[in-house]
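sharing a sequence plus its predicted fold:
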Amino acid sequence: MTAPLASVLFVCVHNAGRSQMAAGFLRHLAGDRVEVRSAGSLPGDRVNPAAVEAMAEIGINISAATPKVLTAEAVQVSDYVITMGCGDVCPVFPGTHYLDWTLDDPAGRGVDAVRPIRDAIRARVEALIAEIDTRRS
């Protein structure tokens, strides 16, 4: 087995919606080529059911995912840290590539409202994979 091309950490406040969908997409689309983590500055107690349903509609199962607390160690070992509304709580380390994705928060919304957020995340994840592939080739 070859080493992953990069490691990516997705961060949002509750690690229950946006970051979980992004992690699900990256695992699905990049497979073992990229190491994937997600975390939250104030993790919720479960993944947003509407996010789980929206992802299941397109064949990606994130129902077993659990929100995790953001740690400095997780940031430090990641090549990319992608924040989604977590503000300034993310620690900054030299050599890490930081991106901030402005996306609506799916918290408290039904699946109809979550679908466009899901689709926006997919487009950004696809662009991220292209960037990783370009940087590593």
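Perfect, I can see it now.

all contacts plus neighbour counts: C-alpha atoms, from now on.
OK.

which stretches of this structure form strands?
According to DSSP state E, the chain carries its strands in the segments 6-12, 34-40, 80-84, 97-100.

format the ones you listed as JSON lines; extra columns: mean neighbour count and distance to N48.
Written out in JSON lines, the entries for the strands of the chain read as follows (neighbours: other CA atoms under 10 Å; distance: least, CA to CA, whole Å):
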{"stretch": "strand 6-12", "mean neighbour count": "25", "distance to N48": "13"}
{"stretch": "strand 34-40", "mean neighbour count": "23", "distance to N48": "13"}
{"stretch": "strand 80-84", "mean neighbour count": "23", "distance to N48": "15"}
{"stretch": "strand 97-100", "mean neighbour count": "14", "distance to N48": "21"}
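
can I get those strands in JSON lines with distance to I60?
Shown next, in JSON lines, are those (distance: least, CA to CA, whole Å):
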{"stretch": "strand 6-12", "distance to I60": "17"}
{"stretch": "strand 34-40", "distance to I60": "15"}
{"stretch": "strand 80-84", "distance to I60": "20"}
{"stretch": "strand 97-100", "distance to I60": "24"}
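
try it against this one:
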Amino acid sequence: MSGRPSVLFVCVHNAGRSQMAAGFLTALGGGAVEVRSAGSAPADTINPAAVQAMAEVGVDISTQAPKVLTPDTVQTSDVVITMGCGDACPVFPGVSYRDWELADPAGQGVEAVRPIRDEIRTKVQALLAELGVEHAG
């Protein structure tokens, strides 16, 4: 990785886990990381329980929208993290791939989403440390 690392979070619907991870990395990375998220079958809107759970910890993802996963988005990323959803990503040399096993918040209320949110925050903080980026909060 040269310069600012690029991280792509991938989930099928790009409406919950990947959006929460992107929100945390954006908030905690302080601009030191290029943050993207996408899905192989994007939903129409972000999961409202995910939006609410993130707002509770001061991270606003309400203006985000699910985006479609493209080979170019994967190829131009330094790190690609799939979110425990069995999503098939194209594989390119030089890209580091990870899979984070996380419960699916789809159809869940905010009470069920909070522990997923907290686990994602912990994983994002570890990722920042691995990338050598100081994190805020």
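Okay, I see it. Just so we're clear, the structure is a prediction, and the values are computed from it rather than from any experiment.

relative to A50 of the first structure, which of the strands of the first structure is closest?
Each of the strands of the first structure was scored for nearness to A50 of the first structure using CA to CA, and the closest is strand 6-12 (16.3 Å).

which other helices and strands does the closest one contact?
If you count contacts as 3 or more CA pairs under 8 Å, 6 or more residues apart in numbering; DSSP states H and E, strand 6-12 of the first structure packs onto helix 18-30, strand 34-40, strand 80-84.

tell me the buried residues in stretch 67-82 of the second structure?
Within stretch 67-82 of the second structure, the residues scored as buried using 16 or more other CA atoms under 10 Å are K67, V68, L69, T73, V74, Q75, S77, D78, V79, V80, I81, T82.

what about the residue nearest to A3 of the first structure when sequence neighbours are not counted, how many residues nearby?
Closest residue to A3 of the first structure apart from its sequence neighbours, by CA to CA, 6 or more residues apart in numbering: R33 at 7.5 Å. Here the count is done by other CA atoms under 10 Å, and R33 of the first structure has 18 residues near it.

what do you get for E131 of the first structure?
Considering only other CA under 10 Å, E131 of the first structure is surrounded by 12 other residues.

and it, how far from D100 of the first structure?
Distance of E131 of the first structure to D100 of the first structure, given as CA to CA, to the nearest Å: 15 Å.

then R118 of the first structure?
Distance, R118 of the first structure to D100 of the first structure, by CA to CA: 16 Å.

check the gap between the residue mapped onto the residue nearest to A3 of the first structure from the second structure and V133 of the second structure for me.
In the second structure, the residue equivalent to R33 of the first structure is A32, according to TM-score structural alignment. Taken as CA to CA, the spacing of A32 of the second structure relative to V133 of the second structure amounts to 7 Å.

one more: A21 of the second structure?
16 Å.

pick out whichever of those two has more residues nearby.
Set side by side, A21 of the second structure and V133 give different neighbour counts by other CA under 10 Å, the larger being at A21 (27 against 19).

residue contacts, that one?
F9, I120, R121, V124 (CA atoms under 8 Å, 6 or more residues apart in numbering).

gap between the closest residue to D100 of the first structure other than its chain neighbours and D105 of the first structure?
Nearest non-adjacent residue to D100 of the first structure, counting by CA to CA, 6+ apart: T83, 4.7 Å away. In this structure, T83 of the first structure and D105 of the first structure are separated by 12 Å, where distance is defined by CA to CA.
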